[in-house]
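*Asks:* For reference, the sequence and a predicted model appear below.
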Amino acid sequence: MRVTAIALAAGTLFCAVVQADLAVFGYLPTWNRDAAAKVDYSKYTHVALAFGVPKADGSLKFDGTSYLSSVVSQLHSTKTKALVSVGGWTDSNHFSTILKSPSARSTFLNALVNLVKDHGIDGIDIDWEYPGHEGNPGNAIDPQNDTKNLLALVKDLRAQFDSRFGKGSKLITLAGSTAPFWGPKGPLSDVKDFAGPVDFFNLMNYEINGSWQPTTGPNAPLYFETNKGSQASFDSSVRAWTKAGIPSKKLLGGLAFYGHGYKASVDMTSNPKNQYVAHTGDAVGDWTYVSLRRNGILSGPTTAAGDWVRYYDSTTRTPWVFNKKTKVYVTYDDTQSLKEKRDYSANNNLGGVMVWSIDQDYD
């Protein structure tokens, strides 16, 4: 894979020119589909509409059913693969119990196959957050069996896809965190059996630091800073998944088109080389890149506006902005940091990149 496989254009976060062997996979939330009306989908090789919601009995609710076929036709007109993603942070609560119930599991498997058949989509993305450990509070989990049950499901889904639609003609992708799927003792050291039935693993290399921790820190570091903030990163995620047996070509490194803002307890401009300071606990919301541009925080791709000052962390390879008057700190990604992740993906032979989410870009 050559570094020139993806190009970034001024004025937008991510404007891709894609070679045949490089995936650029974007998530498109159904609740904000209109915000992406001007997106040039030819820049994406794959787009997943998010999310289908698994119900307790294994049935599937998808709010985009009424327009799904037309969206699929639109994506196919630009030679973009169309998928539906099921689950997500809010709606992963039933995965564990569904896969332990023979009747619910059968209903769920059939629902996935029928969704593909009825709307001509190219595959299914399963975004279970997370097998073996709790994501959103209240999710059902079974550390002993969740990952084993997920593997059995994707094997059966692959068999159904291949028998009904032709071998390899439909896609199965899985979302993954910065560590491989969990077992009873934490992240598993061997998940290689997933590599057969699964086409891509979308690594969510973001939500790594945030207001839930005692200090400020980057949402999506390319590298972590030793002994500061969470000791996870884009790089450590790739290394963990490949060490656990997933070929690098099946990994898509996650790119965040958003960040987090919260109030620092000190003036961070006094020591801009340190991105980690105590904060007050007052979160000031998630900031999409488009909102940073439209609300007077950024005046250009890498330029802060007004009372805001932009810095670039040379260790984590991430930008951040700070307002000295309000002491608000915002961690996010821009064209500079995404270019570094793009180059990393190319130089480490990844299958490509994944974007959360398409609607958060600025044009």
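*Replies:* Looks like it arrived, so ask away. In this text, all values refer to a predicted model and were calculated from it rather than measured experimentally.
*Asks:* Every contact and neighbour count from this point should use C-alpha atoms.
*Replies:* Noted.
*Asks:* Please name the residues that touch residue 119.
*Replies:* Residues counted as contacts of residue 119 (CA atoms under 8 Å, 6 or more residues apart in numbering) are 68, 69, 72.
*Asks:* Specify the local secondary structure of the last one.
*Replies:* Local secondary structure at residue 72 is given as helix here, using DSSP: H, G, I helix; E, B strand; the rest coil.
*Asks:* Can you list the residue ranges for helices in this structure?
*Replies:* For the chain, the helices defined by DSSP state H occupy 65-77, 95-100, 102-119, 146-165, 234-243, 289-294, 335-347.
*Asks:* ok, and here's another one to check against it:
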Amino acid sequence: MNLFRTLLRRGLSAAALLALAALGAAQPAAAATQWVMGYYVAYQRDMYPPQSIGWGGLTHIMMGRVKAKADGTLNLDFDWDTTHGPALAKDIAKRAHAAGKKAILMVGGADEGATIRAAVVNHRAAFVANLVAAMNSLGYDGLDLDWEDSVDWAKFQSLVTDLRAAAPNAILTAPMAAININYETVDSHVAAIAAKLDRISLMTYAPATVWAGAGSGWLSWFNAPLAGEKETTPVSIASSLQRYVAAGVPKSKLAMGTSFYAICYTGGVTGPNQSAENGVAIRGGDNDFPLSKFYGKGGVFDWSRRFWNARASQSYLSLPTAESHGCRYVSYEDESALLAKGAYSRQNGYGGVIVWTINQGYVTSHSRPNFLLEALRKGFIDPNAAQTVGLSVMQGDVSLAPGAQRRFSALVTGTTNKSVTWSIVETGCGAIDGAGRYTAPSTQKTCTVTAKSVADRSKTASAKVTVSAASWTPSFSVSRSGTWWVEVLAKDASAASMSIQWPDGTSSPLSLEYRQYGTNYPVFAANYEFPDAGGSYYFTAKSTSNRTAKVKLKVPACAHGADGVCH
């Protein structure tokens, strides 16, 4: 998994070893054939408040994360701190159990393999005891062993054997790699490891499924393709699952993987199976292009630009102009793709799906913000489940000059009929046609544009249009704390997003880091490499009403100190 790094490393005290007396406390695994296991991570807690979790679309929640220390103790800060992190973990477990779901602790993750290996090789008994003690003390039903790098497969087998002996009723799972058909194989220890686990989940999503760069030979491909593997697009869910089965893993113990983020290709690529060389780059991905942003207010999703690849069972956008990452081709998950994955898993006897991360799939601007989990419920858990129509206006509230035009589009979920009818609530507020093309009135006023679902006429969504000749001219200031980190203060509380334009004409988003105390002004940050000498760059900000301001700002220079670090 791709995770934020943290500085704090705290673990259980030696007294945790005494918790071995309670080793059998975890409950047995759920009996459902299909498991939908959603990862919830503390560092994305603001994206998805615990009280909003859509439990109907889950059988298990995977709380991230516990980190190993080389001496066999644990860091329990959950990428937050040692007070709030464990408190959140306990809260998630309680909510899961109240909803009749199972809760599993994620252990490790990307770049954590070296410390896991040290703990297993040198302190396995203590490590096992600490893991089981943490599971029990935090109220969890099992452990998810994310040993993803620096793997010693023989030691991995020993670890799961010892854990199963120590906690026979615990749910034990592990994510493993997708398979590139050109050269990768399943390690010979995996079948024996699977015998001790309840599920092996394959991380069959980007970046493992895609590649770009000179000499790679790969064509543009999908975030989580169900099928369609070939030499130039060598990764798919189906082929990866089949190779693990051939290695001796029972189908019922295998789960596919998907993600709630989008990826996209630069360089003029407009769809799958196009050259990914000659300067093409893959953008987006974990943390950078969450589906909450993709489908959210002001997001890039547009039903009229959506296409379906039947071979891969994947949706994608092919855009006439590049979006904020510099891409015209965007690969993402939608209801159709998730339903297809569920049908494949059920029909072929596989064991379900993992989702990285469910935090990134919560669309706050939509009337059914958990519509992706609702699709997983129907696809994997209950094919007969009724779906509820959800609706939102993608553009949200906007500001327009008198007489200006703007095309509105609707996000319709819970039905295959994506059509809407458009209307204007107030008289004298301009006109809108059937395609959502709106023309503002010639006078300044506030108007309301409304979309009504054709599939369910009781479902509507609206956007306010502020018609005004006034321009939006907030001021900005920029600061720098090193080679990679730049922060931009937008001196207007209504600023909602910001991007930077690079010298080659492409652009990249900045993240909203925090709001300045006392003013509520937003501070946007860019974790990109800037020259030591600094330089001038164009930054584009958007307001909550989709007004745009483009400014040229000077990124300060920095000097390398005696420690060699750019300050």
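*Replies:* Perfect, thanks for sending it. Source: prediction; values computed, not measured.
*Asks:* care to give me the TM-score?
*Replies:* Overlay of the two chains. TM-score (TM-score structural alignment, normalised by the length of the first structure): 0.78; 309 aligned residues with a CA RMSD of 2.4 Å.
*Asks:* hang on, the earlier thing: redo the helices of the first structure as JSON lines? Include distance to residue 177 of the first structure.
*Replies:* Shown next, in JSON lines, are the helices of the first structure (distance: least, CA to CA, whole Å):
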{"stretch": "helix 65-77", "distance to residue 177 of the first structure": "27"}
{"stretch": "helix 95-100", "distance to residue 177 of the first structure": "16"}
{"stretch": "helix 102-119", "distance to residue 177 of the first structure": "23"}
{"stretch": "helix 146-165", "distance to residue 177 of the first structure": "13"}
{"stretch": "helix 234-243", "distance to residue 177 of the first structure": "8"}
{"stretch": "helix 289-294", "distance to residue 177 of the first structure": "22"}
{"stretch": "helix 335-347", "distance to residue 177 of the first structure": "17"}
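*Asks:* Can I get the contacts of residue 119 of the first structure in TSV including neighbour count and distance to residue 324 of the first structure?
*Replies:* Below are the contacts of residue 119 of the first structure laid out as TSV (neighbours: other CA atoms under 10 Å; distance: CA to CA, whole Å):
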residue	neighbour count	distance to residue 324 of the first structure
68	22	46
69	16	49
72	20	47
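*Asks:* ok, back up a step: out of the helices of the first structure, nearest to residue 27 of the first structure?
*Replies:* Of all the helices of the first structure, helix 65-77 sits nearest to residue 27 of the first structure, with 12.8 Å by CA to CA.
*Asks:* mean offset of the closest one relative to the second structure (after superposition)
*Replies:* Mean deviation of helix 65-77 of the first structure relative to the second structure after superposition (mean CA distance after the TM-score superposition for the first structure): 1.5 Å.
*Asks:* same for that helix, what does it pack against?
*Replies:* With contacts defined as 3 or more CA pairs under 8 Å, 6 or more residues apart in numbering; DSSP states H and E, the packing partners of helix 65-77 of the first structure are strand 81-87, helix 102-119.
*Asks:* what angle separates the shortest one from helix 102-119?
*Replies:* Okay, so that is strand 81-87 of the first structure. Orientation check (axes from the mean of the first three to the mean of the last three CA atoms, to 10 degrees): strand 81-87 of the first structure against helix 102-119 gives 150 degrees.
*Asks:* Run the chain-centre distance for strand 81-87 of the first structure.
*Replies:* 13 Å (CA atoms, centre = their mean, to the nearest Å).
*Asks:* Likewise for stretch 164-183 of the second structure?
*Replies:* Centroid separation between stretch 164-183 of the second structure and its chain, computed with CA atoms, centre = their mean, is 21 Å.
*Asks:* Just the buried positions in it, please.
*Replies:* 164, 166-181 (16 or more other CA atoms under 10 Å).
*Asks:* Quick one: the strands in the stretch 251-363 of the first structure, in order.
*Replies:* Along the stretch 251-363 of the first structure, counting by DSSP state E, counting those that start in this stretch, strands occupy 251-256, 258-264, 279-288, 298-300, 303-304, 308-313, 318-323, 328-331, 352-356.
*Asks:* who wins for proximity to residue 228 of the first structure among those strands?
*Replies:* Nearest to residue 228 of the first structure, of all the strands of the stretch 251-363 of the first structure, is strand 308-313, at 12.9 Å by CA to CA.
*Asks:* if we can go back for a sec, now the helices and strands packed on helix 65-77 of the first structure in JSON lines, please, with extra columns for distance to residue 192 of the first structure.
*Replies:* Shown next, in JSON lines, are these (distance: least, CA to CA, whole Å):
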{"stretch": "strand 81-87", "distance to residue 192 of the first structure": "22"}
{"stretch": "helix 102-119", "distance to residue 192 of the first structure": "22"}
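*Asks:* Highest mean neighbour count across these, which stretch is it?
*Replies:* Mean neighbour count (mean count of other CA atoms under 10 Å) peaks for strand 81-87 among those, with a mean of 25.
*Asks:* Residue 328 of the first structure: which of the helices of the first structure is closest?
*Replies:* Closest of those to residue 328 of the first structure is helix 289-294, at 13.1 Å (criterion: CA to CA).
*Asks:* ok now that closest one, how far from the chain's centre?
*Replies:* Computed by CA atoms, centre = their mean, the chain-centroid distance of helix 289-294 of the first structure equals 19 Å.
*Asks:* Check which residues of it are buried.
*Replies:* Residues 289, 290, 291, 292, 293 are the ones in helix 289-294 of the first structure that count as buried (16+ other CA under 10 Å).
*Asks:* Now which residue in the second structure aligns to the last one?
*Replies:* With TM-score structural alignment as the matching criterion, the partner of residue 293 of the first structure in the second structure is residue 295.
*Asks:* wait, its match sits on residue 363?
*Replies:* Yes - between residue 295 of the second structure and residue 363 there is a contact at 6.7 Å, judged by CA atoms under 8 Å.
*Asks:* Just tell me what residue 220 of the first structure corresponds to in the second structure.
*Replies:* Per TM-score structural alignment, residue 220 of the first structure is aligned with residue 224.
*Asks:* Tell me who's in contact with that match.
*Replies:* Shown in contact with residue 224 of the second structure (CA under 8 Å, 6+ apart): 204, 205, 206, 209, 236, 237, 257, 258, 259, 314, 332, 333.
*Asks:* so can I have a markdown table of those residues showing distance to residue 112 of the second structure and neighbour count?
*Replies:* Formatted as a markdown table, these follow (distance: CA to CA, whole Å; neighbours: other CA atoms under 10 Å):
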| residue | distance to residue 112 of the second structure | neighbour count |
| --- | --- | --- |
| 204 | 20 | 30 |
| 205 | 20 | 27 |
| 206 | 19 | 25 |
| 209 | 21 | 23 |
| 236 | 26 | 29 |
| 237 | 25 | 26 |
| 257 | 20 | 25 |
| 258 | 21 | 26 |
| 259 | 20 | 26 |
| 314 | 31 | 25 |
| 332 | 27 | 26 |
| 333 | 28 | 23 |
